[in-house]
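[1] Let's see this in three dimensions:
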Amino acid sequence: MANRTFVVGVGMTKFEKPGSREWDYPDMAKEAVGKALEDAGVAYERVEQAYAGSAYGAMGQRALYEIGMTGIPVMTVSNACATGSSALFMARQAIRGGLADCVLAFGMEKMEKGSLGTGMGKSKVSIIDHHLNSMVAGRPWEMDKAPMPQMFGNAGREHMEKYGSTPDHYAWIGWKNHKHSAQNPYAQFQDEYSLDDVKNAKMIYDPLTKLQCSPTSDGAGAAIVASERFVDEHQLWDQAVEIAGHYIATDTPDSFADHSSIRVVGFGCSQRAARKAMDEAQIGIDDVDVIELHDCFSANELITYEALGMAEVGEGHKLVDDEATTYGGRWVVNPSGGLISKGHPLGATGLAQCAELTWQLRGQAGGRQVDNARVALQHNIGLGSACAVAVYKPAS
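    Here you go, the predicted model:
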């Protein structure tokens, strides 16, 4: 039987606009990991393994030199925008398999200003070549110089054509997440905007305006993951949060079978990962109270409502009409402000989501606290393609 796994400490830096602060990835890691260790009340010497997430290849070993040099195994993980959640997934595997009792997962990124490219680097093969080719096949769309907004914007257009959502639905999601972030001191943006502000902002790729798109960001996040035995020995039950289910799904042929932009940007991955994680946790989506969802663009948040089972396929915009995904609604989605407003340093995003949901289940989220939060769900997707979904519950 697999061992139960708990988050016992979390920490993160404030997410920053690239170039706004004189720091590098070891500084980010020192701050985020230091906070997580302090939160757990655990010395770094008790950590037996570490998994470091960086989509751009910053070395976890070097980052941890600022924390200590204890000779433990340190693995650097890269998995597109799902990098941070992948580091967490691997840390949990080590605990569940009985290979360690205390493991560190952290993620960090120092990014360049401007829109993300295709992720090619020096290779002639893009990590999203299948996705781009499928997107343009049979459609009158030329490849845009900024492929990510185009891909998710086209998914929004497809939803509008098929199911009747409108640009106003996507704008509301941007408005909601900016409003949520005003209560988050770690967020890159903490400004509230009117709905008209969001709708009238610079158009990035129709229907997505600038205030519906996640920015490039610098920052780091960390989590200390422990076994039940470790939690018991160190009397950490009052702060422990169980990772009750966690799954990472990748593409299958149906992602590209019918050239659907909705499927290309990860609908199937999200659906499969969510089902697996919720089945492991023995819950359904109606049991969930608070969700951190990968809103790299507002269109993806709406589409993911359907992938997670919060709405039937084609009816995600009805949740917007009912304001069902904010305070006072059925779920609170992205109380942190999400990627759109909190920021999106690729390797750190999944650990920041973990930190937010841990704080929510502990009742430590301050002005953004969700009332009576008992079950939390994390969704983190990276084209290339991978989707991680985790379910959290208070320790019992």
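[2] rest of the way, CA atoms for contacts and neighbours
    OK.
[3] Correct me if wrong: residue 312 contacts residue 306.
    Yes: Residue 312 lies in contact with residue 306 (CA atoms under 8 Å); the separation is 5.7 Å.
[4] For the comparison step, fold the sequence that follows:
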Amino acid sequence: MPNKVFVIGVGMTKFEKPGSREGWDYPDMAREAGTKALDDAGVDYREVEEAYVGYVYGESTSGQRAVYELGMTGVPVVNVNNNCSTGSTALYLAARAVRGGLADCTLALGFEKMQPGSLGSTYDDRAQPMEKHFLALAEISEVLFPPAPWMFGAAGREHMKEYGSTAEHFAKIGYKNHKHSVNNPYAQFQDEYTLDDILDSRMIYDPLTKLQCSPTSDGSGAAILASEDFVDRHGLADRAVEIVGQAMTSDFSDSFDGTCKALIGYHMNVAAAQSVYEQAGLGPEEFQVIELHDCFSANELLLYEALGLCGEGEAPKLIDAGDTTYGGRWVVNPSGGLISKGHPLGATGLAQCAELTWQLRGDADKRQVNGVTAALQHNIGLGGAAVVTAYQRAER
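    This is a model prediction of the structure:
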């Protein structure tokens, strides 16, 4: 039997506009998030047996440089890069080490120090990881650069054409997530906008306006994971959150089935979610709060369907009914999501983990969702990796 895995401590920095804090480098970010997570768990870094450190933009062994801010104890440090799912991939690996009995206490840490503006490639003298995806999308959609809003915007247009979703449906997601972030002191943006503000902001790729797109960000997040024995020995059951299901998938052959939604990971998302539901013994209706990868509002809409919150083509009904915010069937992205909280690539998945841990403990302050017994996390990186994780409070 695999060992149980528990989150015993979480921490994060405030997410910031790149370069807005003078002299704030990734070791500073990692020290802040990692120290918060260790303090939250009430354990010393010397008890951490393995560390998995995620970042997308950085030099080799930046992970070691980051965790050396917490201590230099000789533990294995694994550097992780999985595009926008990097943080949750570090979490996945740290959990596997505990689940497999290889360690009793592990650290998952993620950070990013980004450049302002749209994401671009670093190396132009070799094959691009996403070139097959770009070429496939170019056969079914007009080409636009930068590629990220083009890919997700094209999937949004496809949904509009096939199921009748409207620009307003996508804008309502941006409106919701900005409204949620008002109560999140860690969010890059804490401004509330009207629906008209969302619709009238600068068009990036129709139907996606600027206020429906995640920004580049600086920041860090961290989680301390532990075995059941470690939790018992340290008396941490009252604060521990169990990972009751977790799955990571890469692209399947049907990622190239001729649809835009497949190219942005729809089939990966479905497979990862179904695996987690089976592991956890929970269906989508049994979660109260969800943090998902709303890099663009179009992706959040499609994820309602991929995660099984509704059937294909039915996401607009959920939006119109208010089913994904406070007072609805689920609260999706109470943190403000990537759109408003920010998206430092290596930290995003760990910030999601932190938010859901706080929600399950009842520690989310003004963002707190009532009656949380189970929480769901989704994080994706194109090219590709989808990571889905289910959480419940530890049984005392």
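[5] and residue 312 and residue 306 of the first structure? which has more neighbours close in?
    residue 306 (20 against 12; other CA atoms under 10 Å).
[6] Residue 1 of the first structure versus that one, what's the distance?
    Residue 306 of the first structure sits 33 Å away from residue 1 of the first structure, taking CA to CA, to the nearest Å as the criterion.
[7] cool, and residue 309 of the first structure?
    Applying CA to CA to residue 309 of the first structure and residue 1 of the first structure gives a distance of 29 Å.
[8] more crowded one of these two?
    residue 309 (16 against 5).
[9] check contacts around that one.
    Counting by CA atoms under 8 Å, 6 or more residues apart in numbering, residue 309 of the first structure touches 271, 285.
[10] Which strand or helix spans it?
    Using DSSP states H and E, residue 309 of the first structure is not contained in any helix or strand.
[11] For residue 159 of the first structure, see how far away it is.
    Here residue 309 of the first structure is placed at a distance of 16 Å from residue 159 of the first structure (CA to CA).
[12] now do residue 264 of the first structure
    From residue 264 of the first structure to residue 159 of the first structure the distance is 13 Å (CA to CA).
[13] what do you get for residue 4 of the first structure?
    Using CA to CA, one gets 39 Å for the distance from residue 4 of the first structure to residue 159 of the first structure.
[14] quick one: which of those two has more around it?
    Remark: of residue 4 of the first structure and residue 159, residue 159 carries more neighbours, 24 against 19, as counted by other CA under 10 Å.
[15] give the contact list for that one.
    Contacts of residue 159 of the first structure by CA under 8 Å, 6+ apart are 165, 262, 303, 314.
[16] so which strand or helix has the residue located most distally from the centre of the second structure?
    Residue farthest from the centre of the second structure, counting by CA atoms, centre = their mean, is residue 233 at 30.8 Å. Residue 233 of the second structure is part of helix 228-234 when elements are defined by DSSP H and E.
[17] from the middle of its chain, how far away would stretch 227-240 of the first structure be?
    26 Å (CA atoms, centre = their mean, to the nearest Å).
[18] Please identify the buried residues of that stretch?
    Applying a neighbour-count criterion of 16 or more other CA atoms under 10 Å, one finds 227-228, 230-231, 236-237, 239-240 buried in stretch 227-240 of the first structure.
[19] for stretch 377-385 of the second structure, same thing?
    Neighbour counts over stretch 377-385 of the second structure (16+ other CA under 10 Å) mark 377-385 as buried.
[20] Same check on stretch 243-253 of the first structure?
    Buried, per 16+ other CA under 10 Å, within stretch 243-253 of the first structure: 243-251.
[21] Which residue range of the second structure does it align onto?
    Using TM-score structural alignment, the residues of the second structure aligned to stretch 243-253 of the first structure are 243-253.
[22] outside of that stretch, which residues touch it?
    Stretch 243-253 of the second structure has contacts (CA under 8 Å, 6+ apart) with 4-7, 89, 92, 265, 267-269, 271-273, 275-280, 383-392.
[23] if we can go back for a sec, return the member of the buried residues of stretch 377-385 of the second structure nearest to residue 57 of the second structure.
    Residue 57 of the second structure has its nearest neighbour among these in residue 381, at 14.1 Å by CA to CA.
[24] So that closest one sits against residue 87, correct?
    No: contact criterion CA under 8 Å: residue 381 of the second structure and residue 87 do not qualify, at 10.1 Å.
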